[in-house]
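A.B. asks: Sequence first, then the predicted structure:
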Amino acid sequence: MTRALLVLLFPLIVFSGCTSIQLEPLPEGMTDQPPADWDKRTQTLRQFSHWTLSGKLAVRQPSDSGTAVINRWTQQGPAYQLDLSSSFMGMGRTRLEGVPGMIELTTSGGDTYRSSDPGDLVEAATGWQLPIDSLAWWIRGLPAPDGQPRLLFNQQQKLAILEQDGWEIRYDRWHGFLDGMPELPSRITALKGDKRVRVVIASWRREE
């Protein structure tokens, strides 16, 4: 009798357990199934680790907002050098140099600051909250190595949304900047709560 009762109750137990799992619905027109060439594309973009781009950066958050020109963002593997020009908060020409977990910021006045927390240093110097270490991956259309990402693709089989570390990165436009390379983002918008970071890329270039 006990065994028969368990057999009868088992579907109810399973059903009850399943109903407790809440799956977030996919946005209309989106799928979480990557296109057939996604692995190949990802491998190519990971190998594209030495590059330079130029463009514009806009930050909007409750405390302040501003824009900057990206004169030059050079990435050499994990190391980066980012030259910005902005009239916002008297930033002038600002240079960021670093590797994941370490950053050096040089102001237009020549003052240099170093920190093991890139995000905190950038916020202290500029008032902006920028996920510097992750942006080098997101800007190529890749999830950062740390953290569990969620990828959503549109009907054109292009990456449309990447969610990671509390940020939602929207890929607004793609462009074929370089011969022999997959299309690269030409505009991305990163959102986290009431913060927004938008990057518009004017050019990409390979570096040795």
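C.D. replies: Cool, the structure landed.

A.B. asks: Please make it C-alpha for all contacts and neighbour counts, starting now.
C.D. replies: OK.

A.B. asks: Pull the contacting residues for residue 167.
C.D. replies: Residues in contact with residue 167 (C-alpha atoms under 8 Å, 6 or more residues apart in numbering) are 190, 191, 192.

A.B. asks: Show the contacting residues for the first one.
C.D. replies: If I follow you right, that is residue 190. Counted by C-alpha under 8 Å, 6+ apart, residue 190 has contacts 167, 168, 169, 170, 196, 197, 198.

A.B. asks: ok, structure two:
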Amino acid sequence: MNLPFLRIGLPVLLSLLLLGGCELSAPREPVVFGVQPADWANTAARLRGFDHWTIEGKISVRRDDRIDTGQIRSWTQDEAAYDIELASVILGLGATRVRGDDATVTIHQAGEEPVTLLQDPERAFFSAFGWPLPVRQISSWIKGLPAAVSDGSAPEITFGAGGEVIGIEQDGWSVSLRKHQPVDIGSYQPLLLPHFVQLSRLPIPGQDAQVTIKMAISNWTPFR
């Protein structure tokens, strides 16, 4: 079963999240808007080190006039490895489980044989579905942190009144983060993590749709 023949729907959206792929460069020093907290370097280091977590919530994807929605039953991140369980009624798709790491991803849709992909995730995703997804950066962005790899452009960070990151501009994507709440990660101080994330990108040459991805995270759970 080849990727272009997978049924299009939200479960496939997260099938490629967090994958590695083509090598990208380290980002330049960010451009800062708002007041950067004095302890931001320490907070950023803690966010980078927070790479064992599970989230639950809802997700929607808008492409021009089409809106797809679904439920994230569980998204577990263990450094580069991830395990995502999705539920959706989009196009009649049922439960979907996605497991992978930097090199491969396996998609298992209910009632079908598992499909393992070894391609560059961004290129494969756009070839199949016709709209972009920042698969290398999103695991950093949803924590309120610029991605560790980029296309070479300098990210822009906007801080809110409470010192939290409320906006990131990187690699052509605009990321809005809201509803920050302290999450106990088992260390001396909780991390302030967003519970609403929105990513949007205007059409670019060869990609004729404007895309907006919204995630409402109901729960952040750390694990060791």
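C.D. replies: Happy to help now that I have it. Just so it is clear, the model here is predicted, and its values are computed rather than measured.

A.B. asks: re earlier: can I get the contacts of residue 167 of structure 1 in a markdown table with distance to residue 38 of structure 1 and secondary structure?
C.D. replies: Formatted as a markdown table, those follow (distance: C-alpha to C-alpha, whole Å; DSSP: H, G, I helix; E, B strand; the rest coil):
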| residue | distance to residue 38 of structure 1 | secondary structure |
| --- | --- | --- |
| 190 | 22 | strand |
| 191 | 24 | strand |
| 192 | 26 | strand |
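
A.B. asks: now the helices for structure 1?
C.D. replies: Under the criterion DSSP state H, helices of structure 1 are mapped to 2-19, 38-47, 118-126, 132-138.

A.B. asks: right, so those: which one is the most enclosed?
C.D. replies: Across those, averaging neighbours per residue (mean count of other C-alpha atoms under 10 Å) puts helix 132-138 on top, at a mean of 19.

A.B. asks: Distance from that helix to the middle of the chain?
C.D. replies: 5 Å (C-alpha atoms, centre = their mean, to the nearest Å).

A.B. asks: mean shift of it relative to structure 2?
C.D. replies: Compared with structure 2 after fitting, helix 132-138 of structure 1 deviates on average by 1.7 Å (mean C-alpha distance after the TM-score superposition for structure 1).

A.B. asks: In structure 2, which residue range corresponds to that helix?
C.D. replies: Mapping helix 132-138 of structure 1 onto structure 2 (TM-score structural alignment) gives residues 135-141.

A.B. asks: Number of residues surrounding the aligned partner of residue 117 of structure 1 in structure 2?
C.D. replies: Under the alignment (TM-score structural alignment), residue 117 of structure 1 pairs with residue 120 of structure 2. For residue 120 of structure 2, the neighbour count with other C-alpha atoms under 10 Å is 16.

A.B. asks: Next, find the distance separating residue 120 of structure 2 from residue 126 of structure 2.
C.D. replies: Residue 120 of structure 2 sits 10 Å away from residue 126 of structure 2, going by C-alpha to C-alpha, to the nearest Å.

A.B. asks: Equivalent analysis for residue 59 of structure 2, please.
C.D. replies: From residue 59 of structure 2 to residue 126 of structure 2 the distance is 19 Å (C-alpha to C-alpha).

A.B. asks: Same check on residue 211 of structure 2?
C.D. replies: In terms of C-alpha to C-alpha, residue 211 of structure 2 sits 12 Å off from residue 126 of structure 2.

A.B. asks: Overlap of the contact sets of these two?
C.D. replies: With C-alpha under 8 Å, 6+ apart, residue 211 of structure 2 and residue 126 have common neighbours residue 132.

A.B. asks: Next, count neighbours for the aligned residue in structure 1 for residue 50 of structure 2.
C.D. replies: Aligned by TM-score structural alignment, residue 50 of structure 2 pairs with residue 48 of structure 1. Residue 48 of structure 1: 16 surrounding residues under other C-alpha under 10 Å.

A.B. asks: And for the one 10 residues further on?
C.D. replies: Applying other C-alpha under 10 Å, we find 16 other residues in the vicinity of residue 58 of structure 1.

A.B. asks: Same check on residue 62 of structure 2?
C.D. replies: Neighbour count of residue 62 of structure 2, defined by other C-alpha under 10 Å: 16.

A.B. asks: Ok, the one 4 residues further on next?
C.D. replies: Applying the criterion other C-alpha under 10 Å, we find 8 residues in the vicinity of residue 66 of structure 2.
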